[in-house]
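Participant: I'll drop the sequence and a predicted model, then ask my questions.
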Amino acid sequence: MPRPRTCPCGHPRPYTGCCAPLHNGRPAATAEELMRSRYTAYALGHTPHLLRTWHPRTRPAHIDLDPRTHWTGLNIHTTTGGTAFHTEGTVDFTAHYLDGPLPLTLRENSRFLRHHGHWTYLDAHP
């Protein structure tokens, strides 16, 4: 998996100081941080991180990423909860991508829950 210089999640930090530690197993401090790391995992094809951070109640058995999809940007609109003081949170975002040559967007309000003390992705509402 190639390592980008800046993090695909939209932070100006380098990937190695932003989402890479989470991809290597460090727990996310907030629901937003987990959401950003999951976007980056989709962008880089890092399916182990996606599966590891998916709540067991809704986790699929496997993920097949479409090789034609190229993730191009992330905008966070709002968050609710999702801090060290919460057990649940939401992140409303728009993800930009190319499906082959066609530019598209995905608008989603993702729900996150703590599971055994760690933030996990539960599900999404369009």
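Facilitator: Received it, and whenever you're ready, just let me know what you need. Numbering: from 1, shown residues only.

Participant: only C-alpha atoms for contact and neighbour calcs from this point on.
Facilitator: Will do.

Participant: helices and strands around the helix ranked longest in the chain, which ones?
Facilitator: Secondary structure of the chain per DSSP state H: the longest helix is helix 31-44. Where contact means 3 or more Cα pairs under 8 Å, 6 or more residues apart in numbering; DSSP states H and E, helix 31-44 is packed against helix 20-23, helix 47-52, strand 69-81, strand 88-99, strand 118-125.

Participant: In the last one, which residues are buried?
Facilitator: Residues of strand 118-125 classed as buried by neighbour count (16 or more other Cα atoms under 10 Å): 118, 119, 120, 121, 122, 123.

Participant: Second structure for comparison follows:
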Amino acid sequence: MIGLALTLIICFLVVVSITPLVKRFAIKIGATDKPNHRKVHQNVMARLGGLAIYIGFLVGFVLLQPESPYMWPILIGSFIIILTGFLDDMLELSAKWKMLGQIAAAAVVVMGGFM
């Protein structure tokens, strides 16, 4: 139980510490949301927040090193989700493409459990 709590704390600290770097990266590559009449925010907002969370997840995954047949399907599926989110933040994908990415990620995880 102590190992799980320590991993949780480490993941939290990784996400908190890497978020400013991801924010600067998002601004540098133009992954930003600009205010308009439909938006609540008044300033340019950096996107890619999911990337910081994903990096924290990967750190926790490496620390716990789960010995499971589901390890690779989860890693591949989560990578597809983060890639879909990254592309959406950069290119503003249509709902059809976002759903396709989510279905692909879910299929990898579900089918990976049966192989």
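Facilitator: In hand now; what should we look at? The shown structure was predicted, so the numbers you read here are calculated from the model rather than taken from an experiment.

Participant: What TM-score do the two superposed chains give?
Facilitator: The TM-score (TM-score structural alignment, normalised by the length of the second structure) is 0.27; 59 aligned residues with a Cα RMSD of 4.9 Å.

Participant: Rebuild the buried residues of strand 118-125 of the first structure as JSON lines, extending it with distance to residue 44 of the first structure.
Facilitator: Below are the buried residues of strand 118-125 of the first structure laid out as JSON lines (distance: Cα to Cα, whole Å):
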{"residue": "118", "distance to residue 44 of the first structure": "22"}
{"residue": "119", "distance to residue 44 of the first structure": "21"}
{"residue": "120", "distance to residue 44 of the first structure": "19"}
{"residue": "121", "distance to residue 44 of the first structure": "18"}
{"residue": "122", "distance to residue 44 of the first structure": "21"}
{"residue": "123", "distance to residue 44 of the first structure": "21"}
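
Participant: out of the residues you listed, which one sits closest to residue 110 of the first structure?
Facilitator: Comparing the buried residues of strand 118-125 of the first structure against residue 110 of the first structure with Cα to Cα places residue 123 closest, at 5.8 Å.

Participant: any idea which helix or strand carries the nearest residue to the closest one once chain neighbours are set aside?
Facilitator: In space, and not counting its chain neighbours, residue 123 of the first structure is closest to residue 111: 5.4 Å by Cα to Cα, 6 or more residues apart in numbering. Following DSSP states H and E, one finds residue 111 of the first structure within strand 102-115.
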